[in-house]
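In: Dropping a prediction and its sequence here:
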Amino acid sequence: MGDNAEKALPRWQEVFAGLGVAGYRSYGHTSVQRFGPIGNVHLVAGQNNAGKSNALRVFAELGPLVSKGAFYQHQFDIAGALPDGWPTNQPLVVSIGLRLTDELMDLFTLGTTNSEPYLREFFEYDLFSHGSHGVVWFDYDIVIEENRCTPKLRGDVFQQRIDSLRTPEISQTISQVVSIGNLGSVSPSRDAMRLVQHVNPWRFFPPVTQLAAARQLTADDDETDLIEQQSVSGRGLIKGLQNLAHPDSSNRRRDAPRYEAINRFVRDVLDDAEARIDTNARGTELFVKTNGVDRELHDLGSGIEHLVLIAVASTLAQDTLVIIEEPELFLHPSLQRKLLTYIGNQTSNHFLASTHSAHLLDSASSSISHVELVDGFSQARPAIEPGERAALVSDLGYRASDLVQANFLVWVEGPSDRTYIRELIRLANSNLVEGSHYSVMFYGGALLRHLSFDDPEVDDFIKMRAINRKAAVVIDSDIDGAQRTAINQTKQRVVDEFRNDEFGLAWVTAAYTIENYVHHDLLRQAVADLYGGKTLAMELPDTKSPLKKGSVMGRKSEPSKTLIASRVIELASESGRTWTSAPWRLDALEMAHRLAAEIGKANGN
C-alpha cells in the first residue's frame, strides 16, 4: 500500500477544534459537554453561575498537563500533576476535537497509499462528529487509582462504528494500515484505536496563556508569564512592551511588526493618527503620546488601560490559546468590537473568552458556546446559527435599555397597523406595555406585496430577524377571492421563516387587510367623524380593502388609514358607546391572545 513515510505535523491552529468534559465541577458525569468547533475567537456565554468559568478553567488546567507530556504517556503521577478541583472519586472524561484536514488524514494513513478515503469515511460518523461537520471527537476516561492517573481512549464508539459498516473494505483497510505501521493488528475496532493512539490527538492541544480576571499594568521584570503557558495578571507587560519597541538586532524582524500592530490599534482606539505607545528608558513606566502630549496610560481611563493591557498581552503571547475572563469589562461597545477585531486578526493566537456582552456575541467572526444550568448541571451547546445566537442573548436577560433590541418585536406594515395591534394586545393582556415588553417595527407593505420571492430586499428583511428572534410579523393577506386565493410566494417565504422558529409567530390577516378586522359600523363612524359626515360604501366585503382610493363617498383621494385607526380606537373605548356587535371581527381577538402569549413568554411570564 506504500511506504511508511514520516508525515509533517500540521500546526495546532489548523487541526484543533475544541475540548469536551464530563464529571468536572459543575459539569455532570452523564454526558460530555463539548466546546467547539472553535474559531480564532471563541466565546463562552450564559447566565451567572451557569458554568462559564469552569469551561475556561478546564482548558487552562489541561494546558500544563499536556505540555508536560502527561497525555502522551499511558500513566502519570498524580502528585504535582493533577490540578485542584479534579475529581478523584467520580468518573472524569475529557474529549478533544480535531478537524479532519488533509494533513491530519495523512498522519492516519501512516504513509500508505489509497487508504485515506476509507479512513476518512470511518471517522465521518455521527458518534465521532457529534453534529460538528468535518470534526472528529475522541473521548478519554481519566482513571485515577493508587496515585496514578491513566487517560484511556473510550472504545465503545469504535466498536459501534465497525458494527455500522455495511462492507468490509473500511475495516480491512484499517487493519492493513496498522499492520504496515507495525502497530500490531488485533481486531478492526482495536486497530482503529491503536491508530488513533499512535497519531495521538493531544499533540494538537494548544499551549495555553491565561489572562487573569484581575489585570493591572506593572513594571515587574519577570515577563515570562506573558509568553509561556501560565496565568497572566499584568506582570511584566511594560518590560515586554519595551522589548517590542526596542528589539535587539536579532529580534527586530520578528518584533517590529508586532509593535507596530499595537500602535495601529492604539491609534484606532484613540482616533488619533499620530498616537503611539512606548515606555521610558528603564522600562518602568508606560505612556501614550496622543495629540502631541505624553500621557500615562491610566490617565486615559480604566477602559483604555484595560484595552491596551489585553492587546499588549495578546501580542506578546505567540501561537497560543489565550484565555480571557470577560474582556468587555470597562469597555464601551465600540471598543469591545475593536478589541475583538484586533485579537482575531492581528495576532498569531486563538482566543477563548467568557462574556456577558451582546456586542461581542453579535460578531460574525466569533464562534460561540452557550452554557446553561439544567437540573443543577452545566450544559454547553454551540450557538453558531443566528437563531441560536439570539436565543443566547435573550438568556443573558438583556432588555431594550441595554441593546438595540426589544424583548419582543412585532413587525407590521405601517403606522395604522401599529395602532390596531397595540390596542389588540392591550385587550388580550393589559399588563403588556409597548416600549417595555415589546416594540413595534415597520417593514413597509410594498416589501411583501410587490417584490419577488428572491428579491435581495426580501433577503435583507429575513436576515434582519437576527436582531431579535423573539418576534412576530403581521401580514395583510391581500386575498381577493378571484385573482388571488392564497398569499403570494414572497409572503409565504416570510411566514415560513417566522413559523419555523421556537418564538416566531406569523399572523396573516383572515381578510384582505387589517382594517377588515374592524366592525363595519365602527369603521363607518370613524370615517364620518373625520370626513364631515361622508361615509364608506355600503358593501364592505372581506376580499377588498375597505379604505382604498375612492372608498369614501364623495372623496376621490385615499383616506388616511392612520387617522382612521386612531379614531377607531377612540370610539371603541368610549364609555357608554354600544355597537350592534363586538368592535373586532373574524379572528382578531384570537390572534391577539396568541401574540400576547408570545410576548409574555419572551418576558418570562
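Out: Now that the structure is in, tell me what you want to look at.

In: When you work out contacts or count neighbours from here on, use the C-alpha atoms and nothing else.
Out: Will do.

In: From the chain's centroid, how far away is the longest strand seen in the chain?
Out: The longest strand of the chain (DSSP state E) is strand 135-145. Relative to its parent chain, strand 135-145 has a centroid offset of 27 Å by CA atoms, centre = their mean, to the nearest Å.

In: Skip ahead from it and say which helix or strand is next.
Out: strand 148-153 (DSSP states H and E).

In: second one coming, line it up with the first:
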Amino acid sequence: MLQGIKLNSSLEEEFSGSRYFGILSNIRKINTFVGVNNSGKSRFLRTLFSQSKGTKFIYEIDEETILNILNQTKEIIRIIDSLKAYGIKYKYWNSLNSLSETIEKNEVDVLNNILDIYWYLSTLDVHEFELTQNQYENHLRGTISQTKSYVTNLGNLINKLGKDNNKIEKIYIPILRGLRPIAQSEDSFSTDDIYLNRTKHDYFQAEIPNGLIFTGLSIYERVKRLLLGDESERNEIKEFEIFLESNLFKKKITLIPKYDDDVLHIKIGNETQFPVHKLGDGLQTLIIILFPIFINRSKSHLVFIEEPETHLHPKWQRLLYRAMCNIENHTYFISTHSSVFINSPSNSIFIVSKKNKKINLHYSDVKTEKVQILKELGYKPNDLYQTNFLLWVEGQSDKIYLNYLIQKVDNTLIEGEDYSIMFYGGSSYKHFLMNKGDLNLDFIESLNQNYALIMDSDRSKSGERYNPKKKEIVNLFKKNKSYCWLTKLREIENYIPIEVFKESVKTIHKVKNIQLDSSQFGDRCKYIDLNSKPTYKPSIKLSNELFSKIQKNKNGSLKGIMAPELRKEIEKSLNNTKQTINTIDKIKVAEKIVNTGFEMENDELNKKIIALVKDIKKAND
C-alpha cells in the first residue's frame, strides 16, 4: 500500500505545505486535489506523473528504520522530560508522547505519525514551554540546542525513506480527451491522436518511463487490436463489456470497431448498433476514463485524472467513483471541483492554493469526528474546501451581521466565492481547536489555509476578565499570524446602535414599548414588554444580599433576619415577577437589522472589519 511520495528536492522551490518536508503523505486509494482555478491542481498532477526520476515512492517502512527513528525520538523526549526538574513544562507533551507510543505499536498511518513527530521536534522553541521561574530560561535554551543533533539525525532518516521507482506503472488522462477523431484530411478524418500530440507538446516533451497518456482517440485501434488478438486479448474486451454492463448500462454491451468507419460502435441490449458518438457526452467520458484503468487492472498503476466530472451529471459522477473503487490495484490522483468526489468519505483530500508564489498543498482528513460535528451543523466538505477564505463565527445571527459588515466595507466581495462564513455553535469551538489535550490549529488549517475566528467575550462589565481559554486561543492565532477577534463588548449585538436594535426587536416581536439593556455589556437577547399586564408568579428570587446572610447561618435558617426585612424582600421579589422577560428571535432580528441598515459607529468594530476585509482580499489575490 502506497503511504507517501517523496518529491525530488528540486521541486521544493515550486511546492510547499504545512509540516512539509517534500513528502506527500496520507495517501489512500483515491486522492482528491481541490482548489480554485489556477491554484495548481493539474500542474501538480502532471508533476507527479512525469517526475519519476528522483521521486521516491514510500510503501511499507521496514522495522529497522522505524526502530532507528523511534530511538532518536525517545532520546529527544528524554532530554525534554529532564526539564520538569526545573519546573519547565512542554506545552505539547501529550501530543508528542502519544505519537511516539503510536509508532512503537506500529499502528496505521506510521508515516504520518513520523512526520508529525518531526514537525514538533524540528520547530522546538522557547515560547512552547511554560517556565515557573524565569531564571531557568538560559537552561531551557541550552536544552533545546542540545536536541538539534538528534533532530538532524531524525531528519536524515526520514529523508532516506522510500525507494527510487522509475519502473512504476502510470496512467495519465488529460482534460483534453474524446472518442472521435477530429483532425480532418480531405474527405476523411485522420486517426492521428492529436490530443496526445498536443498534451505531450505542452507538458511532457521528455519521455515518461512506463507512463501511458490516454486521451480516448486511440480506443478504436486499441479495441480492434485486442479483438483480433489471441483468446486472452479477446477476453479482455468481453470482460470490459461485462464491467460496463454491471457498473453503468445495466444492459448487455458490445463494442464494435466497424470496418468501414473511424469510430467505435456500440450495441446496447437489443438495440441496433450505432456509433459511440451518438451516446451522450457523459457516457463517452465514462468509457474514456474506465477503459485504460480496466484494461491495465492486473498490475498496480498510479492513475492521474484531470477533472473526471467533465460532462457528467452528479449521478454519473457517483457511478464513475464506484466503478473506480471496484478496480482494486490502482491508486488514483484526481483534480476536481466536483462535490461528489470531494464529499466521498473514503478519499484523501488535498487543498491546493497559491502561497508565496508556490503551489501550497495541505491534507485534510474528512473522516475525523470534528468533520462529523460540522456535518451535524449542516455543512458538507465541499462547502469548506472550495473557498478562498474561511471565517468562523459563533452563531447564525453572527454570520448575518458579518456578511453585512464585510459588504459595507467592500461590496465587491461575494460570500461563497471570495470567502465563506461558518458558525461553530458557541463553546463547541473547543472541539475544533483541541487535539489530544492540546490547543492547536491543525483541524482548522486542514480545511483551509486562509482562516479567521471571531469570538464573543461574554463579559458582563468592562473590568471583567476575559475567559482564560479564549485568551489562549487569541495568542495561538497571533502566533500563527492569523486573524482572531475576541470582542471587547459582550457580543456582536452590542456593537449595533441601540435605537436600530431596539426598533428591530419591536418590529419582529410586534410590541410597542419595551425595556432593553442598552449598556455596552448588557444582554440584548432579553427584553421586557412594558405594556403587558402584570401576572404575578409563585416563584421568586432572593437578592444576593439577603441570600448571603442566610448562607452565613450554614443551615438554611433565617436566624438573625428581621421579619420586616424579610417581608420587604418578598414584596420586592414578587413585584419583579410581574414583568415577563422575553427572549428575542436572534436570527429574525439580525435579518431585520441588516435590511434596515446601520452605521459602524464603534471604533473597535470599524478597525476589526477593515482588517478582516484586508485579509480576505489578500487570500483572493
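Out: Happy to help now that I have it. Just so it is clear, the structure is predicted and the values come from calculations on it, not from any experiment.

In: Need the TM-score from the superposition.
Out: TM-score for the superposed chains, counting by TM-score structural alignment, normalised by the length of the first structure: 0.53, backed by 444 aligned residues with a CA RMSD of 6.0 Å.

In: burial measure for residue 168 of the second structure, as a count.
Out: 15 (other CA atoms under 10 Å).

In: gap between it and residue 48 of the second structure?
Out: 12 Å (CA to CA, to the nearest Å).

In: what do you get for residue 382 of the second structure?
Out: Taking CA to CA, one finds residue 382 of the second structure at 24 Å from residue 48 of the second structure.

In: Next: residue 581 of the second structure.
Out: 64 Å.

In: out of those two, which sits in the busier spot?
Out: residue 48 (18 against 14).

In: Assign a three-state SS to the more buried one, would you?
Out: Judged by DSSP: H, G, I helix; E, B strand; the rest coil, the three-state class of residue 48 of the second structure is helix.

In: Likewise for the one 5 residues further on?
Out: Reducing the assignment at residue 53 of the second structure to three states with three-state DSSP gives coil.

In: Show the contacting residues for it.
Out: 8, 164, 165, 166 (CA atoms under 8 Å, 6 or more residues apart in numbering).

In: export those to TSV and tack on neighbour count, distance to residue 323 of the second structure and secondary structure?
Out: As requested, these are exported to TSV (neighbours: other CA atoms under 10 Å; distance: CA to CA, whole Å; DSSP: H, G, I helix; E, B strand; the rest coil):
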residue	neighbour count	distance to residue 323 of the second structure	secondary structure
8	16	32	coil
164	15	31	strand
165	15	28	coil
166	17	28	coil
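
In: For residue 254 of the second structure, see how far away the residue nearest to residue 252 of the second structure when sequence neighbours are not counted is.
Out: Leaving aside its sequence neighbours, residue 252 of the second structure sits nearest to residue 269 (CA to CA, 6 or more residues apart in numbering; 4.8 Å). Relative to residue 254 of the second structure, residue 269 of the second structure is positioned 8 Å away (CA to CA).

In: So which of those two has more stuff around it?
Out: Each of residue 269 of the second structure and residue 254 has its neighbours counted (other CA under 10 Å); residue 254 has more, 18 against 14.

In: mind listing the strands for the stretch 151-300 of the first structure?
Out: 208-211, 231-232, 276-279, 286-290, 293-296 (DSSP state E, counting those that start in this stretch).

In: And the stretch 51-200 of the second structure, by the same measure?
Out: 56-58, 88-90, 129-131, 163-164, 169-173, 184-185, 188-189.

In: And for the stretch 501-621 of the second structure?
Out: Using DSSP E, counting those that start in this stretch, strands in the stretch 501-621 of the second structure cover 514-516, 526-529, 581-583.

In: same for the longest one, what does it pack against?
Out: Packed against strand 526-529 of the second structure by the contact rule (3 or more CA pairs under 8 Å, 6 or more residues apart in numbering; DSSP states H and E) you find strand 514-516, strand 581-583.

In: quick one: which of these is nearest residue 273 of the second structure?
Out: strand 581-583 (69.2 Å; CA to CA).

In: helices or strands up against the closest one?
Out: So strand 581-583 of the second structure, by 3+ CA pairs under 8 Å, 6+ apart, packs with strand 526-529.
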